[in-house]
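Participant: Structure, please.
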Amino acid sequence: MATYKSKKAYMYGTGRRKSSVARVHLFPGGTGAITINGRDIDDYFGLETLKLIV
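Facilitator: Below you'll find the model as predicted:
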């Protein structure tokens, strides 16, 4: 697992269900772009309905 230290302040959250873990890092002044597993949300989800859920 890659680790990094950022000098910027950010908010984070963790969600767990069974053996899965989801982590989110929110940086102030960001672009609002959503990246999932290093891919853009449009590339990750093909259907518009799935994008709306996120």
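
Participant: all contacts plus neighbour counts: C-alpha atoms, from now on.
Facilitator: Will do.

Participant: By residue count, tell me the biggest helix in this structure.
Facilitator: helix 48-53 (DSSP state H).

Participant: Could you list the buried residues of that helix?
Facilitator: Of all the residues in helix 48-53, not one is buried under the rule 16 or more other Cα atoms under 10 Å.

Participant: Following up with a second sequence; could you model it the same way so I can compare the two?
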Amino acid sequence: MLSRRFKGYKHEPYKYYKTFSSRDEACENSFNDVSIEDWELCCQKFASAKFKV
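Facilitator: As a prediction, the model looks like this:
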């Protein structure tokens, strides 16, 4: 049960990222209490070709 909850917790930022139409728009709107710098790194990761595979 704990592993499923942690997996869901890790998926929340990506679900939020996907609500925006572009990477730039997503980077401008930080997720919850994530700092702008950290959120930009997350957006960079989510937009990478390696992550999309």
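
Participant: Quick TM-score on the pair, please.
Facilitator: Scored against TM-score structural alignment, normalised by the length of structure 2, the superposed chains reach a TM-score of 0.23; 32 aligned residues with a Cα RMSD of 4.4 Å.

Participant: Mind giving me the packing neighbours of the longest helix of structure 1?
Facilitator: Counting contacts by 3 or more Cα pairs under 8 Å, 6 or more residues apart in numbering; DSSP states H and E, helix 48-53 of structure 1 is packed against no other helix or strand.

Participant: For structure 1, which segments are assigned as helices?
Facilitator: So, for structure 1 - with DSSP H - the helices run 41-44, 48-53.

Participant: name the helices or strands packed onto the helix or strand encompassing Tyr16 of structure 2?
Facilitator: Element membership of Tyr16 of structure 2, judged by DSSP states H and E, is helix 2-18. On a contact count with 3+ Cα pairs under 8 Å, 6+ apart, helix 2-18 of structure 2 meets helix 36-47.

Participant: Thanks a lot, see you next time.
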